[in-house]
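*Asks:* Sequence first, predicted model second:
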Amino acid sequence: MVMFADRKDAGKRLAEKLSKYRGKDAVILALPRGGVVVGYEIARTLNLPLDIVVVRKIGHPGNPEYAICAVDEKGSLLCNKAEIRSVDQDWLKKEILRQKNEALRRIRVYRGGRNPKKISGKIAILVDDGIATGLTIRVAMQSIRKQNPEELIVAVSVAPHDTVTELEKEADKVIVIDNDLNYLGAVGAYYSHFPQVSDEEVIELLNSQ
């Protein structure tokens, strides 16, 4: 099992794996909040622009950390069909709408009026600090595909082996430092230091690009 000191460490290690893209016509697209810390290190090391893709997970009411759906600001939705059968459908509809609105809010706050980076015809490198269920990153991939990148690469520090296998069917390339056959159940278990990332930190990193 690979352990990371923190998200910066994960970003530096992923930058090594992505070194062939240094100076290429590529864009780093990070999932806030934690993915922005990782993405910033990659973008800084490889001299590439950094932007965000905002997707919100809908956690199970009995275990909010366990994603049963994911939605972006435009309403693109992906759910675990087996899991959503067991939850109150009125609650689910309201929660999907709430998280869609939260995605919109975060885009406004994080971008601060800046236009999104153009992705069409470029190499899009989608980054996060790790994958659990894969729902969030798959919605992000769908959003990016609609913008017609030349190539879509997923780069994460850790992910369950079976999830990586599924993502490889949808991405042009998947780069994972720890493709764990015996996944520990939470991304944070692979980090020595895994604090919450604030909106202010995300904004600071995006502004320093």
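*Replies:* Yes, it's here.
*Asks:* From here on, just use CA atoms for contacts and neighbour counts.
*Replies:* OK.
*Asks:* For this structure, which segments count as helices?
*Replies:* With DSSP state H, the ranges of helices along the chain come out as 7-17, 34-46, 81-84, 89-111, 135-145, 161-167, 199-207.
*Asks:* Any figure for the gap between the closest residue in space to G134 that isn't next to it in sequence and I144?
*Replies:* Nearest residue to G134, sequence neighbours excluded (Cα to Cα, 6 or more residues apart in numbering): T163, at 6.3 Å. Taking Cα to Cα, to the nearest Å as the criterion, T163 is separated from I144 by 19 Å.
*Asks:* With neighbour numbers in mind, choose between the two.
*Replies:* For the pair T163 and I144, the greater number of neighbours falls to I144 (19 against 16), based on other Cα atoms under 10 Å.
*Asks:* contacting residues for the more buried one?
*Replies:* Contact criterion Cα atoms under 8 Å, 6 or more residues apart in numbering gives I119, A124, L152 as the residues in contact with I144.
*Asks:* quick one: it and L152, what's the gap?
*Replies:* In this view, I144 and L152 are 8 Å apart by Cα to Cα.
*Asks:* which residues do those two both contact?
*Replies:* Taking Cα under 8 Å, 6+ apart as the contact criterion, the common neighbours of I144 and L152 are A124.
*Asks:* list the buried ones in stretch 182-202?
*Replies:* By neighbour count, and taking 16 or more other Cα atoms under 10 Å as the criterion, the buried residues in stretch 182-202 are Y183, A186, V187, G188, Y190, Y191, F194, V202.
*Asks:* Check it against this one:
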Amino acid sequence: MERFHDRREAGRMLGERLAARPRPDAVVLGLPRGGVPVAAVVAEILRAPLDVLVVRKLGAPGHAEFAIGAVGEGGAHVLNDDARRHIGEKALAGKIESESAEVARRVDLFREGGPATDLHGRTAIVVDDGVATGATARAGCAIARARGAASVVLAVPVAAPDALAGIPADEIVCLSAPAGFMAVGMHYVDFRQTADAEVIALLRAARN
């Protein structure tokens, strides 16, 4: 199984692939936390602005890692087709409300009170460190579109092949979609957790 050394190497490889096709007025949007170190390298290679696109996964009751949907900025949310089989309407509404509050908190934390990058008429390149279920990627792309992006590109180092279906992007750039996909972390040698402080530092450096 081919593995990336870490998120920076994955970002370098992804950035080089994206650089082969110029995309004028591109904005690189990292999905926190793990997608931001990948996105930072991509933005550097493309000489494009870097911003964060905050989304939160909705985990199934008792199985937090199994995503039944996701929520994002501006009240946007997406649900898997079978989400309501795993959780009742009242519990689902409560999860959406609580995760939306966390999204708002993280937006303020990561951007340090600054405004979001204007996406109107631009190409939004949504970057994550990998796609397992597709819920977070779908939410991220939908939010970028809702914020006025003229074109949405999903760019990821690795993904489960079936998870890429139904992603609302104009283009998907994926370096590896192995038939034997397991967890995203299995495709990295170093997959340590990304801290909030690292995300803030990367965004601050990009702004400066």
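*Replies:* Right, received. Where do you want to start? Just so you know, these numbers come straight off a predicted model, no measurement behind them.
*Asks:* rewinding a little: so which of the contacts of I144 of structure 1 wins on neighbours?
*Replies:* When neighbours are counted by other Cα under 10 Å, A124 leads the contacts of I144 of structure 1 with 25 neighbours.
*Asks:* how about it, what's its partner in structure 2?
*Replies:* Aligned against structure 2 by TM-score structural alignment, A124 of structure 1 finds its counterpart in A124.
*Asks:* For A26 of structure 2, see how far away that match is.
*Replies:* Applying Cα to Cα, one obtains 6 Å for the distance of A124 of structure 2 from A26 of structure 2.
*Asks:* Give me the mean deviation of the longest strand belonging to structure 2 from structure 1.
*Replies:* Selection of the longest strand in structure 2 by residue count, based on DSSP state E, yields strand 63-72. When structure 1 is overlaid, strand 63-72 of structure 2 sits 1.0 Å from its aligned residues on average, using mean Cα distance after the TM-score superposition for structure 1.
*Asks:* Okay, buried residues for that strand please.
*Replies:* Judged by neighbour count using 16+ other Cα under 10 Å, the buried positions of strand 63-72 of structure 2 are A67, I68, G69, A70, V71, G72.
*Asks:* what's the closest of those residues to G59 of structure 2?
*Replies:* The closest of these to G59 of structure 2 turns out to be A67 (Cα to Cα; 4.6 Å).
*Asks:* so the closest one makes contact with V131?
*Replies:* No. Counting by Cα atoms under 8 Å, A67 of structure 2 sits too far from V131 to count as a contact (11.3 Å).
*Asks:* Would you mind listing the residues touching both of the two?
*Replies:* Shared contacts of A67 of structure 2 and V131, defined by Cα under 8 Å, 6+ apart, are not found at any residue.
*Asks:* Grab the most central residue of structure 2 for me.
*Replies:* Within structure 2, one residue has its C-alpha closest to the average C-alpha position: by Cα atoms, centre = their mean, that is L31, at 3.1 Å.
*Asks:* residues contacting it?
*Replies:* Counting by Cα under 8 Å, 6+ apart, L31 of structure 2 touches V52, L53, V54, V55, V126, V127, D128, G140.
*Asks:* how close does the third one sit to M182 of structure 2?
*Replies:* Translated: V54 of structure 2. Note on V54 of structure 2: its distance to M182 of structure 2, by Cα to Cα, is 24 Å.
*Asks:* How about the fourth one?
*Replies:* Counting by Cα to Cα, the separation of V55 of structure 2 from M182 of structure 2 is 22 Å.
*Asks:* for A201 of structure 2, same thing?
*Replies:* Taken as Cα to Cα, the span from A201 of structure 2 to M182 of structure 2 is 30 Å.
*Asks:* just R204 of structure 2 next, same as before
*Replies:* Summarising the geometry, the distance separating R204 of structure 2 from M182 of structure 2, computed by Cα to Cα, is 33 Å.
*Asks:* Which residue range of structure 2 does stretch 61-70 of structure 1 align onto?
*Replies:* Residue span in structure 2 matched to stretch 61-70 of structure 1, by TM-score structural alignment: 61-70.
*Asks:* neighbouring contacts of the matching stretch?
*Replies:* By Cα under 8 Å, 6+ apart, stretch 61-70 of structure 2 touches 55-60, 77-80, 82-83, 86-87, 133, 135-136, 139.
*Asks:* how about 10 Å then?
*Replies:* Outside stretch 61-70 of structure 2, the residues within contact range by Cα atoms under 10 Å, 6 or more residues apart in numbering are 55-60, 76-87, 91-92, 95-96, 99-100, 132-140.
*Asks:* got a list of what V37 of structure 1 touches?
*Replies:* Under the criterion of Cα under 10 Å, 6+ apart, the contact list for V37 of structure 1 reads 6-11, 30-31, 127-129, 197, 201-202, 205-206.
*Asks:* my bad, should have said N148 of structure 1
*Replies:* Counting by Cα under 10 Å, 6+ apart, N148 of structure 1 makes contact with K118, I119, S120, G121, K122, I123, A124.
*Asks:* Neighbour-wise, which one of the residues you listed leads?
*Replies:* With neighbours set by other Cα under 10 Å, the maximum within these is found at A124, which has 25 neighbours.
*Asks:* how far away is it from L29 of structure 1?
*Replies:* From A124 of structure 1 over to L29 of structure 1 the distance is 7 Å, taken as Cα to Cα.
*Asks:* same deal with K118 of structure 1?
*Replies:* From K118 of structure 1 across to L29 of structure 1, the span is 11 Å (Cα to Cα).
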